Structures are given as C-alpha cells and as structure tokens.
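1. Here's a sequence, model it:
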Amino acid sequence: MNTLSEFVIARRRWVAALWLVALVCGIAATGGINKHLSNEFSLPGQPGFKANQQIVAQYGNGASVAPLVPVVTLPPGTTVDDPAAKAALTRGFDSVATIKGVRVASYANTGDRHFVSADGRTSYGLVFRPPFATNGFNDNDIAAQSATTVADLKAALPAGSVVQLTGMDPLATAGTTSSGSGVLTEALLSGLGALAVLLFVFGSLLALLPLLVAAVSVTSSFLAILGLTYLTDVSSIVQFLVGVIGLGVAIDYSLLVVTRWREEIAHGHDNETAVRESLKHAGSAVAFSGVTVAIGLASMLVLPVPFLRSIALGGMTIPLVSVLVSLTLLPALLLGVGKRLDWPKLRQESTASRGWTRWAGFIVKRRWIAALVSLAVLGFLFVAAFGLKIGEPGADSLANAGPARAGLVTLEHSGFSTGVLTPIEVLAPKDSAAAVTAAAEHTGGVLTAISPTGAGWQHDSTAMVVVIPGTETTGPTGQSILRHVRTATEQAAPAAMTGGSGATDVDMISAVYGNLPLMLTLIGLVTIVLLTRAFRSIVLAVKAFLLNVLSVGAVYGVLRLLWQDGHGSQVIFGVPATHAITSWVPLMVFAFLYGLSMDYEVFILSRMREEYDKSGSTTTAVVQGIGRTGRLVTCAALILFGSFAALSSSSETMLKIFGSALAIGILLDATVVRALLVPALVSLLGRWNWYLPGWAARALRVAPSPLPVPTEDVPERVPEPSVAG
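-> Presented below is the predicted three-dimensional model:
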C-alpha cells in the first residue's frame, strides 16, 4: 500500500483524469452494452438439456418453454359432449394450431377426458410455443400468439363461452413491464437512501465523495464488462447486478477509506500523511474485502453451467473495479478537495463512538450470554435451512391478479391439477411411441400420457409424447415424477429422451448442487489462506469462514420459513407460499452474501488486530475495534439493505425472493453476527485469536505472531470512551 499511496500522491491529477475518461467511456458503454450481452442458457451434457435441444431442432417448439394453457368454459347447459360444441371446440383448437410455429394438444385431437372437467363444461389445451430467440421469435411474437390463441378460440366457440389464457410464463410476467424503468427507479431510490445515510455518517459534504466513487465504479464496471463480451459470452443478468450490487459495494469501500482519513486528520496529521495512513490500514482491508467478494463469485466458475460462469466473470469485475477506484481515485480526491468538502463537520473522528464503545464493553462483560443468544438465533435458522426445497415457485405464488391468475383459478376450480402447466415431453422413436406412452401413463404420479398423430406431432422417425404429471414439476414431488418417467420411458425405448421445462430444473439442480461440495471446499481454502495473511492469525481466519457459512445458512433458513413455507410472504409481499425456491437463488445468495458479509468481518477484525498490536490486550482490541467500526459497518449495511430492499419490490416473484434474501442477510449479518457474535467470540477466545506460528508466517511472508502468555482468564477493565464520536 505504501507504493500505491506514493504513486497516487505524486500523480493525483493524472489519476483523476484517467478515471474521468473511464467515467465518460463507461457512460457511453452503458447505453449500448445490452446488445453485446447474452440471453443464452445451456446445460452441456445434461440429459434434459440434450432432449430439449433435439425437440427444438425437430419440432421447433415446446422443450424448456412451458406451454400456454387456454381454458375454455362453455355456456351453462352446454358440454363438450354436445356435437355442436365439440365441433366448435375442434375448429377453435385447429385454428390455433395454424399459428406459426406452435403445436397444440387438447380434447379435440386426443379424445382424452383428462382435458375435460367433471361437469363437461370446462376444457383446456396445451399450446407449445417456440423458445425465445429461436427461429426468429421474440417476446412480442409470444404476446401476439397469446392474443391470437384467445381470439381464434372465441371466434369458433358458441356465444357465451369464456376463454382465459394462463401458463407459467403469463403468470410469472403478470404485472411486469419491459421498459426497464423499474430498475432505474430502484437505482435512484437506492442512491437517495445512500445519500441520507452518508450525510448521517459524515455530517458534511464528504457524503458526496462515496457517491461519486460509486458512479465511477459502476460505469467503469460496465466498460470492463463490455470488453469481456468480446472475449466470451456474458449473461444479461450481469448488467442488473452491476447497478444494484456495485452501488453498495463501492460506497462501503469509500466509507472505510474516508472515515480512516478523517480519523488521521483529527489526530493532527497533514493531508498527505492522512492519505498514506488511511491506505495503509483501511486500504488493506478494502483490498482483502474486494478480493474476498470476487472469490465468492469466482467459486461459480467450477460449475458446469455456462451462464453462471459468465455471471461469475462479469460479477467479479464489480468488487475489483470498486477496489481500484477506492484506492486510487478516492485518495486523489481527498488530497485535492477532501478538506474543503469536510464542512460543516458535524461529526468528529478523534475518538471512537461512545455508543458503540459502550456496546462493546457490554458484550465483553456478558460474552457468554451474547455468544449463546446469537448462536441460538443463527442455529435455529440454520437448522430450518435443511428443509429448503430447490425448484421453482409454484403457480399459485406467481401472480395475485390479472387474466393469467383468473385462468389459473378457473382451472383449479374445475378440478384440474396445476401439473397441466408443466407437462413432461418425451421425444420417442415413432415405432415405439405407443409403448413409451403406456410406460409413462403407468408411472406413479402421472395423470395421463398422450401422443397425438396429427400435424406437428411426428417428424421423420420420431414422435412426441406429452405426459401430464399430477403436480407441477417445479417442486421436489414433480421433479421426482419426472425422474421416474425418464426411467420408465427409457426402459420402454432406450432411444427415448425426456425433456420439458421441468427437465431443465432437474438438470440445473444436478449440475449446480452436485458440484457444491467442490465449490465450498475451494472457496473455503482460498478464503482461509487470504484471511490468515490479512489478520496474521489462523483462528481469526477460520472463525471468519465458519461464521460466514453460518450466516449464509441462516439466510437459507429465512428463505425456507418466509417464502417456501409462507410465514410472512403473504402479509409482507402479497405472495403465498412458493413451496420451493428457484434453483439459482440459493447459489447467487451465497456468492454475493459470502463476499459482502466478509467485508464487514475484514473491516472489524482488521481494526481489532491493529488495536491488539498496539495494546497487547484482547479486551481493548474488541472495545476499540467495535467502537471504531460499529457505526461504519451498520451504516454500510443500511446502504446495502436499501439497495436490496428496492430489488425485493420488483413485481416478479423470483426477484422478490432474491432481493429479500440479500436484504435480510445483510441486516442479520451486521447485527446478530458482527455486532453480537463476533466480539463475544473474540473475547472468549482471548490470546488464541492472535496466534500465527512461524511456519505459517514464513509460508505467507508475514511476521509471525507468537502465542501470548495466558494473562486474560477474565476480561480486563473495559476502557470508557471520553468523547462522543
């Protein structure tokens, strides 16, 4: 850090000018980056993915895209068994089948009574559509198909008939917009919330500096990601994460550097010395924090899922660029305009915060109670996480109102299972279609299996078989049915291939969570090595890793209780229990929360280590460490909480789940873990916190830290704060 600080001090105008250029170029990149990002999703080598590829290649529709489900209700006194009504129903669905690229299954072309309600008035159909961005189709074409489907059916049916359109995609997108203004609004709200917190922290115009650093970091991240797109595919999800995550991360890092700079100024140092000291101490913590966040995201590189790997690559640029800006541009700005912006200077940094110092003293005196209470809370949530079910939100949780919801209600009230929304598709040899259909139909949990012989259902030597499960394949029960169908149909015809939207979910779970132990092992080893070097302590590094795992596990418990079981989701978000959590959510929550919460661990423990090296007292280290970082960590957490809470206000259920998990995770980590459990454990572990044997120190190229003489069997006298900070 000494070399970096000397470089910035000597060339601060050049540093500022280069980042100004990056800001301008980044703004330009932001406007056109979308067309360079990828919407491709693939699961190479997975059976369901290969089946869906073949289905699309031969039939051009269905596969991983759940079908539209038109629900037809005939007028009172009319049933599908009336010749005229049956003929009208046939004409209507035949008309739908002429829409470009679709394949239709209904009572009209199958004769299967599972498509008809018990009273004979209501019937549904399955309209298999082309996948997005396939054969020239896009979202607008899908919307046009939906409208045409309803219009064609209404035109053919008797007067008084009601046609409603539902399906997993119409339900998922109910109430959403495609303009992207919601994201912009969320970013602006997050920025305003961050400004309010920063004004409270600094009590001066210095609050503007972290926002400026965040703006440069976010736009420069977009510029870096644009460069990545010329080397590899980068998921379009990354652009959303840059805006939401980048703002909070960059502000967090700026908070630490600026606060330490003010502290050094308050101690009488000149501006250059204050910058050197802030980079030496806070800068090192920022660097290690940024690398740790990047490691959390880089862990996804070991997963055999290309789009997750691209998110990892793109996402890693956010913390790394934020670190670079915070350690170069921010010191340059502090050297130039820092003192002038520190006005009216309503807060002082000459001493630790009175409130947080007293809190730390309270925890040290009651360390056993604090540790047991916090472990009880986290332990309860961690145990609850073992009941987490991976899948997709159930249909009932996707929309509370709108035409798609009305269609779903009609479907359910007519006695149909919501399993019709996620049919299983089997690509079978034509001469084995009957055997495959019979095998699937006799599989436990299956309502019916059909293999129409009309147009669009056979191609060359293959035929399509549609299997209707008794429950949606979005959850564990439906996924189990799909696996049994795959086994049964392959036994009936070894060449049969099982696909459909549920097969994609099963593949995703297998590819991601089958490799989870390797991912956790790698991230654990790298993190412990880095933190051992940062803290010069094996115990602190291992403790930090274990507490982060415990913290993320507790958030999984919240996901299970709040969303999966519905304890509060209806009251808070207006969404009933989802019964399963989208497969990518736990992984992304781990990748981001692991690194972000480690930020706070590094901030706190780095300061404790510094205070211990000065005083040789664990109690002083805890009290001064929390006194100096407590307000900082809490305010940084509030900023991130605001960003994630804005994300959870999205109209899409999956984003609600993701945003709320990150928001609750940050809040839980900054309170129960960092403000309660961390100081309690450090106090309990005493002298063992600071131990780094010579062999480890030599390997890491840092100074060793011998085990101190055991003189702290009881807490020392807690130092009292003299001046409010």
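2. alpha carbons only for contacts and neighbour counts from here, please
-> Noted.
3. Can you pull up the most central residue in this protein?
-> With distances taken as C-alpha atoms, centre = their mean, Met588 lies nearest the centre of the chain, 3.9 Å away.
4. Report all helices and strands that the helix or strand harbouring that residue contacts.
-> Per DSSP states H and E: Met588 is located in helix 584-615. Using 3 or more C-alpha pairs under 8 Å, 6 or more residues apart in numbering; DSSP states H and E, the elements in contact with helix 584-615 are helix 284-298, helix 516-535, helix 538-559, helix 618-648, helix 653-668.
5. what's the closest of those to Glu412?
-> Smallest distance to Glu412 across the helices and strands packed on helix 584-615 (C-alpha to C-alpha): 20.6 Å, for helix 653-668.
6. What is the helix or strand just after the closest one packed up against?
-> Once helix 653-668 ends, the next helix or strand along the chain (criterion: DSSP H and E) is helix 678-685. Helices and strands touching helix 678-685, by 3+ C-alpha pairs under 8 Å, 6+ apart, are helix 354-365, helix 367-384, helix 618-648.
7. quick one, which of those is packed in tightest?
-> helix 618-648 (a mean of 25; mean count of other C-alpha atoms under 10 Å).
8. One more sequence to fold, the one below, so I can look at both together:
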Amino acid sequence: MTNGEHIKGIAARAAVWSARHRTLAILGWIAFVVGATILSGQIGVREAGYADQGHGDSARADLIVEEAGFPERPAGEMVIVQNRAGTDRAAAVADLTRQLTATADVLDVQPAIESADQRSSLITFSIAGDNDTAKERVGASLDTVARVQAAHPGLYIAQGGDASGDKLIGDDLNEGMHRLSMLSIPVTLGILLVAFGAVVAALLPVALAVTAVIAAIGLLAAASRLAPTVDATMHVMLLVGLAVGVDYCLFYIRRERDERRNGADPHRALVIAAQTSGRSIWISGLTVIVAMAGMFLTFDTTFTSFGVGTILVVATAVLGSLTVLPALLSALGDRVDAVKIPGMYRRRSDGRVWHALLGAVLAKPLLSAVLAVGALAVLAAPVLDLRTKAEGLEDLSPSAPIVQAYKAVNEAFPSKASPADVVVRASSVQDAGFTRTRTAFEQAVQASGGRLTGPVEVRVNPAGTVAIVSVGLADAAALTTLRQDVVPATFGGLPGATALVTGEAAGNADFNARLEASLPWVFGFVLGLAFLLLLVSFRSVVVALTGVVLNLLSVAAAYGMLVFVFQYGHFAGLLDFQPSSGITNWMPLFLFIILFGLSMDYHVFVLSRIREGHDRGLSTRDAVREGIGRTAGVITSAAVVMVAVFALFATLPLASMKQVGIGLAAAVLLDATIIRAVLLPAVMALLGERNWWLPRWLGWLPQVAHEPPPLPGTRTDDSRRLVPVP
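-> As a prediction, this is how the structure comes out:
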C-alpha cells in the first residue's frame, strides 16, 4: 500500500490483499475450482424426480402412484399408417405387424385399431427392458418402420412414443445444447479479441468466467442435496455465468487499463479499479442474486433449481472478480496488453459515435426521452396481446419427422396421444362398489358429447388399493369437465376414496395455476429489493426508482418482441419454428428475473461512474456526459458478448429455447442502446440535481464513496489524470 493511502470497501481490501499475496490468491482459486469439481464427482448431483416437479392435484396423484408399487411399464410406442392417396392400408398394416413382431427388443405388438374417419390405422407395442434406457434399443423398430414405409410409398407410415421421442427429440436437443456450449466460448473470445485488441486481455475474462462456471457446477452437487436439480440448470448456469463473468472482468480490466493510461502507477490503478469497478461488481452481483432468489417464490422445482444454479454461478463470478482477477492483474502488470493484434489494439477508444449520440441527447433531452419512450412503446405494444400456453408439439421444429408423426396421431387418435389419468385410492379398488362406479364413469364418458373419449383403460396396483383410470381428452375444456363434473359425480362418491386427475394436460393446468399465484410475489420481491439495493448504494430515491422503471421498460419491450416473433409468426422460416397461440407459460417469469438481474450489470456500472463524477463536483449533466461517455465502449463490448451468446439459443430445436435466446438478446441490445445511451442520460439531464434527492428521514443510510481519494500530494483533474497539488 502506498504511504498515506486510505483503502475503503470490501472490493478494494480484497484487491489489495490479493495483490500482496497474489501467488496464494491464484493457487487458492485453482484449488477452489478443482476442489468443487472433485466434490461433484464424489457425491454426484441429486436430480429431481417426476413426482418432485408437479403441483396441485396432479402432483398429489403422481405421488400416490409412485408410492403404490405399480410395476414399471415398458416404454410404449405407436405407429400410424395413414391413407393419404387412396391406397389400401390392409397390406401395409399386415406387413408392419409381421415385421415388428420379428424385430429385436419389440414386445406386445397389438392388433391395429381404426380411426373414426377410417383413414388411419394405429399399431401399438412396447420396447423391452428398462423404461429409462429404452431409447438405446428403439433403433431397430425405427428401422423396421422405415423399411415398411419405403415398401408402401403411397401411405404415410411413422412412429412415435416415449423411447423414439427421447431418442430423436432428446438427442437432437442435447446435441444442440452441446453445440451451443462449445460455440459460446470461442464466440465470446473472438468478440473480446476485437474489443481489447490484445490476446492476454481477451483471455482473462473468458478464463475466469469458465472457471467460475466449472466451480459453481461443482458446488451445485452439494446444493442439490437441499434442492434437487433439473437437467437444464447447467445450461442456464453456463448462459448466466459466461455473461456476468465476462462482464465483471471486462469492467474491472478496462478501468485498470484506463487508470494506467491516465498516469497512475500499477498499484494505484488497481486500487482505483477495485474501489470503482470492483464496488460496482459487488453491488451488481448482489442485485443479480436478489433477482434470481425471486425464483424460489414460485415453489416450483425447475425454477428453484434455476435459482440455486444462477445464484451459485453469480456468487462464484463475483468472488473470482474480486480476488483472483486483481492478483492476475498485479502479476501481469502492463503485460496484460501482451500479444497485440495488429490493426485492432488501441490504447484508448475514442468512442466518437457514442460521444456524438450523447451530445445530441444532452442537447435535446426532452425530445430524446420522448423518442426513446416512443420507440420502446412501439416495441412493447404487442405485449397487450401476450398469451401463454404449455409446451407441446408445436414447440418442436415443424420439419422433424417425429413431430409430424405425433401430429398425425393426435388428429386421428386424440385419446392415444395424451390421455388423462384418474388416480383412485381406496380400501379396495377391486370390489363391487368400485366396479359399479367404474361403469358409471364409462357412461359419463359416453355422455360427455365427445369431450371425453374412450376406450377407458384401468390399471390396478398389486395391493388392490390404487387404480389408474385412463381416458382421452378431446380438447382443453375436457379437463375441466373431467375434474369438476365427471370425477366428483363418480369416483368422488366412493366412501373413503381419494380421486385425483393427473396426466400431461392436468399437470400443465396445475403448473399454470401455480405460476399465476406466484407472479405478484415474485415481481414484488424482485422490484422491491432491487429498489432498496439501489437506494442504499446511491443514496437517492430518484436514482433507485429510475433504475427500476428503466429495467421494466426493457423487459416490456422484450415481451413485445417475443409476441411479435413467436405469436405473430414473423421470421418463422428463418428461425425454423411454427407460430403458436401463445408464449411458453414459464417464459415471462423466467425472462423477467434473468433480464432484471443482468440489466443491473450495466445500470450499476453506469450509475457508479456518473455518481463518481458528481461526487468530484461536476454538475449532473457533465457527470452524465463523462460517466456514459467513458463507459460506452466497455458496455458495447459487454452487450455484444451477451447478445451473441444469447442469440445462439435461437439455433436450438425447441421453440422455448428460441424464445429464451431472442428475448434475452433483444432485451440486452435494447438495454445497451436505447435505454443506457439515450433514455438514461436524457432523463437524468432533465431531472438535474433532483436525481440525488433523498428524504431527510432516510439520512441514516450509510455514506458510500464512489470517488476514490487521490494520493497524498496529488489531485485528479477533469480527465481523471493525477497531477501534483500546486
């Protein structure tokens, strides 16, 4: 530490300690990452089971079934043979039945059933062995069906089912996720190489972000003992971890490099970077963690898993940015700019485009604010038509053969595609009373006007205490009829019995009800705590309120773009999806939490730089000009990284993943351009000194220094250069 220098704040103290003990800090980080990875390998990750992920009546029904001891059923498959050109199906059905019966790993081939319009035949069978690994043995049946289709070109013959779906859809999605994981790192590195123009400086953020993600995934194994995880959590952790990890390093390194170029010695440059960018990282990370914690209020296993994973990866990225990054910068010194790329390396970015735009905004702040709000309003307008729906066949690529097969089965045999299960638990489901009730249930199905479709199938557990009664649903309203009318009037009358409806449609309805109930609590929690964190950090009610409102505007615009693209069908051919009646039901809540957390990165960073200038005595307008002007380059680089990584999700085969990618990429792009470059400076310029208003009764809030004190015997001029005191 330089004699007489006063170090304040967690980030600055951590940086000074790491610089003094840089070998220990670097080796400690490596040991932490390796240790977390070993921990994960030793104890494994506890994954959420099927019964862990439900809600309401369907979840209770699933738990009853799980505890009832039903023998595991083999994976079911079905093949549709459809007459589309006047060709006789009988020969093809006979040929298919014969060949399937002789196919390896195929069991229990059933006689074909006919559709109501007499245009389709359906053959069902099972795959031998464990249900969970059936996709490894379904290939032989798929080959058989392909041979029969080739022999009967005038018919449509296609297979679908549990095992084939896992193989063809699941493998395609896993391959896409793996490809995304592999592409995201080189894409990020390429952008940083352009941003820094130096190989070493570009490698540091990527290395820290990747190691932070690896360590966080290792810690997830321990956390999963408290909250079981779902498969997609690790992909979300990579998405968020790469975004925040790169951003934090980018902010820190850029500030340290700027201070060195302004004349500060290496130690002083590091301290200033820690007391400014480091402090912003600390506040931003805390805000992101608070936002992610909002997922816990859904009481949903998937959201809880996402919440745990993202909190772990953000906390790990903050820890690395405040400890090992200062140690590495101290060890490298000016060598951080080593291996310069000819034509790309610049000692200082002039940012002429951003400065010109900022000058125009500050010259006409009211006009700029009106135009920015107008543009955001236009983009957000479709949100008024936002509808949600459960994930279904329409969320898969319309060109996928198995998707076409499922659609054909669903249209011709709706009761076979997604039946509802009525789970009945009683002292006995094999006595005369249950038999009479079952007959009454079948009669009610026949009298439902086609909403409920047969045949009604019943399975009973070995103890004879639980029955699963399966019935087809013709449309969405059929579930309401089944739950509110048919089941209470039949099985609900059995003495001492419990009768609950589960199945895909019931599970989706219960999930939607759970989300709707949690929305006000999640939004209130995230908005309220984000406001409080900004209030404490910047000691201003106006700044905190402005930050919340601006983030809500970017989220609304992202929602509007999702409706425009995925509901209205724009760019459907380019993105390979089919328009649907609504956005995936979990998407609005998920995007709100992720976007609100990530956008705070930029907001806290920019506001800290503005407040820093104001604390040095600049007017609000000049502080805005300096703060945004000096951060425009680094925010552009960080935004380009995020947009590029998020956009990769649009290449995945599932519509919900495309929505994640488009929604996040659009929101970050808007946030870094219209919000931060136009609306924020315009609003702050209009408010002037009112930006820093704090009621007297909040005067007890802690004083937070945004401007690092100069060295003894020096001062900082308006360009942030250290100059001797006259």
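9. is it fair to say Glu127 of the first structure lies in a helix?
-> Glu isn't right for residue 127 of the first structure; it's Val. No - Val127 of the first structure is assigned strand when assessed by DSSP: H, G, I helix; E, B strand; the rest coil, not a helix.
10. so how far is Gln58 of the first structure from it?
-> According to C-alpha to C-alpha, to the nearest Å, Val127 of the first structure and Gln58 of the first structure sit 17 Å apart.
11. Compare these two (neighbour count), which wins?
-> Legend: neighbour count by other C-alpha atoms under 10 Å for Val127 of the first structure and Gln58, higher for Val127 (26 against 16).
12. Okay, that one and Pro423 of the first structure: tell me how far apart.
-> 11 Å.
13. cool, and Pro331 of the first structure?
-> For Pro331 of the first structure, the distance to Pro423 of the first structure - C-alpha to C-alpha - is 58 Å.
14. do the same with Ala84 of the first structure
-> Distance from Ala84 of the first structure to Pro423 of the first structure, by C-alpha to C-alpha: 29 Å.
15. Translate Thr636 of the second structure into the numbering of the first structure.
-> Structural alignment places Thr636 of the second structure opposite Thr634 in the first structure (criterion: TM-score structural alignment).
16. Hmm, Leu668 and that match touching each other?
-> No - taking contacts as C-alpha atoms under 8 Å, Thr634 of the first structure lies outside contact range of Leu668: 10.8 Å.
17. Which residues are in contact with the aligned residue in the first structure for Trp282 of the second structure?
-> In the first structure, the residue matched to Trp282 of the second structure (TM-score structural alignment) is Ala287. The contact partners of Ala287 of the first structure, by C-alpha atoms under 8 Å, 6 or more residues apart in numbering, come to Val323.
18. picking up where we left off before, what's the closest non-adjacent residue to the match of Thr636 of the second structure?
-> Nearest non-adjacent residue to Thr634 of the first structure, counting by C-alpha to C-alpha, 6 or more residues apart in numbering: Ala670, 6.2 Å away.
19. was I right about that neighbour contacting Ala637?
-> Yes - in this structure, Ala670 of the first structure is within contact of Ala637 by C-alpha under 8 Å, at 6.4 Å.
20. For the helices and strands packed on helix 584-615 of the first structure, could you give me JSON lines that also reports distance to His484 of the first structure?
-> Output for those, formatted as JSON lines (distance: least, C-alpha to C-alpha, whole Å):
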{"stretch": "helix 284-298", "distance to His484 of the first structure": "35"}
{"stretch": "helix 516-535", "distance to His484 of the first structure": "24"}
{"stretch": "helix 538-559", "distance to His484 of the first structure": "28"}
{"stretch": "helix 618-648", "distance to His484 of the first structure": "36"}
{"stretch": "helix 653-668", "distance to His484 of the first structure": "28"}
